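**Q** I would like to see how this sequence folds:
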Amino acid sequence: MPEATLYPLANYTFGVKEAQPEEDPSVHARLKRLQNDFEEHGMRRSVEAVLVVHEHNHPHVLMLQIANAFFKLPGHYIDPGMTEEEGLKAILNERLGPEDGVGDMEWEIGECLSTWWRPSFEQYMYPYVPAHITKPTERKQLFVVHLPPHKVLTVPRNMKLLAVPLFELYDNAARYGPQLSAIPHLLSRYDFNYEK
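**A** Model (predicted):
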């Protein structure tokens, strides 16, 4: 069984930086951009980070909250030609690194926890490629990112970084969606060491 060391939420300092507005004003606009990108570059590759801390010896996942309602993991799509690890490090530095971009932080990218596929230009993603799909439009991979004992995370002003406990995510697709509510299952293979 793989092991992961978790540090208390209180070990981390949270700063604020300039807002990073979403690229698209609506889901429809985002899917339209996905279609345009697919025609130009082919399948989009996205990566997201699963950052785990602990509070009272229970794992919590760090998630971004947008507009007091929408939850997402830190991540984005990566440019063609970049590896998933390079892309995720760049995204984490942009989302949670220092505002001036000077002194990008070191991120320890762990294993891929899951892969999700978008079969067409619709909102739904699946943890498999449906049998009738030969060219999915997007592949999203979730990676464990191991945090050091202490770190300063700088969050865009228009977002909140929340520590969501696994018991809140578990079996709660109605609030968090199928990808985020699957995280407790995906992390169940780890033996967590709770440090102080």
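**Q** drop to CA atoms for contacts and neighbour counts, all remaining ones
**A** Noted.
**Q** May I have the secondary structure class of Pro178?
**A** Here Pro178 is recorded as helix under DSSP: H, G, I helix; E, B strand; the rest coil.
**Q** residues near the spatially closest residue to Glu106 that is not a sequence neighbour, how many?
**A** Closest residue to Glu106 apart from its sequence neighbours, by CA to CA, 6 or more residues apart in numbering: Lys89 at 7.9 Å. For Lys89, the neighbour count with other CA atoms under 10 Å is 22.
**Q** Surely Lys89 is in contact with Trp107?
**A** Yes - using CA atoms under 8 Å, Lys89 is in contact with Trp107, at 6.3 Å.
**Q** structure for this one too, so we can compare:
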Amino acid sequence: MVSPVVNTYPLTNYTFGMKEPKMEKDTSVADRLARMKVQEHNHPHVLLLQIGNTFCKLPGGRLKPGENEIEGLKRKLCSKLAVNSPTFQPNWQIGECVAIWWRPNFETVMYPYCPPHITKPKECKKLFIVHLSEREYFAVPKNLKLLAVPLFELYDNVQRYGPVISTIPQQLSRFHFNMVRQ
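**A** Predicted coordinates:
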């Protein structure tokens, strides 16, 4: 079996900027932004948004009623990471779904399966691969911080990243990462 290939590029190829704050519904964190500072060492990284000093989440969010999940993800990525300009819109390349998590009721726990006794779960969270082009410009709301976290830091780190994000390395283990150097 041939593993799917995901092209990755050096972090130095990407440019970061700021845009107006995007207030989160569930927090009142003061405006803040820091430039991404991570060691590269050819490790694949996952982009996370940090709220305050501790809580991290994946870029994305809820779909509008009747919205296609791919178009909804592109809309949320633009909202969280793109410049507010009609002339400069990124062409997000959404890859395959790598994980689905379920929240069966109004508790905080999410499961990587829908329990059989649940007929109408309260939430379904899908994780997709987003293929970045060779160069991108990310504009991050001032009240968030964009982190590029190496896969090895996420692995088995439930305490810091939670049960969903900490399993991303396992979800991506079927892919071959090709570091493209130029």
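**Q** care to give me the TM-score?
**A** Remark: TM-score between the superposed chains equals 0.89 [TM-score structural alignment, normalised by the length of the second structure]; 169 aligned residues with a CA RMSD of 1.4 Å.
**Q** related to what we said a few turns ago, and the residue nearest to Glu106 of the first structure, what's its match in the second structure?
**A** Applying TM-score structural alignment, one finds that Lys89 of the first structure aligns to Lys74 in the second structure.
**Q** tell me which element its match falls in.
**A** helix 69-81 (DSSP states H and E).
**Q** Pull out the buried residues from that helix.
**A** For helix 69-81 of the second structure, the buried set under the neighbour-count rule, 16 or more other CA atoms under 10 Å, comprises Ile70, Gly72, Leu73, Lys74, Arg75, Lys76, Leu77, Cys78, Ser79, Lys80, Leu81.
**Q** got the contact list for that helix?
**A** Contacts with helix 69-81 of the second structure, where a contact means CA atoms under 8 Å, 6 or more residues apart in numbering, come from 22, 59-64, 89-90, 92, 94, 138-141.
**Q** Pull out the buried members of these.
**A** For these, a burial check counting by 16+ other CA under 10 Å picks out Pro59, Gly60, Gly61, Pro90, Trp92, Phe138, Ala139, Val140, Pro141.
**Q** Give me the longest strand you can find in the second structure.
**A** Identified as the longest strand of the second structure according to DSSP state E is strand 93-103.
**Q** And the helices in the second structure?
**A** Secondary structure of the second structure by DSSP state H: the helices cover 69-81, 151-154, 158-165, 168-171.
**Q** I'd like the distance between the residue nearest the centre of the second structure and Val164 of the second structure.
**A** Nearest to the mean C-alpha position of the second structure, by CA atoms, centre = their mean, lies Leu58 at 3.2 Å. Separation of Leu58 of the second structure from Val164 of the second structure (CA to CA, to the nearest Å): 10 Å.
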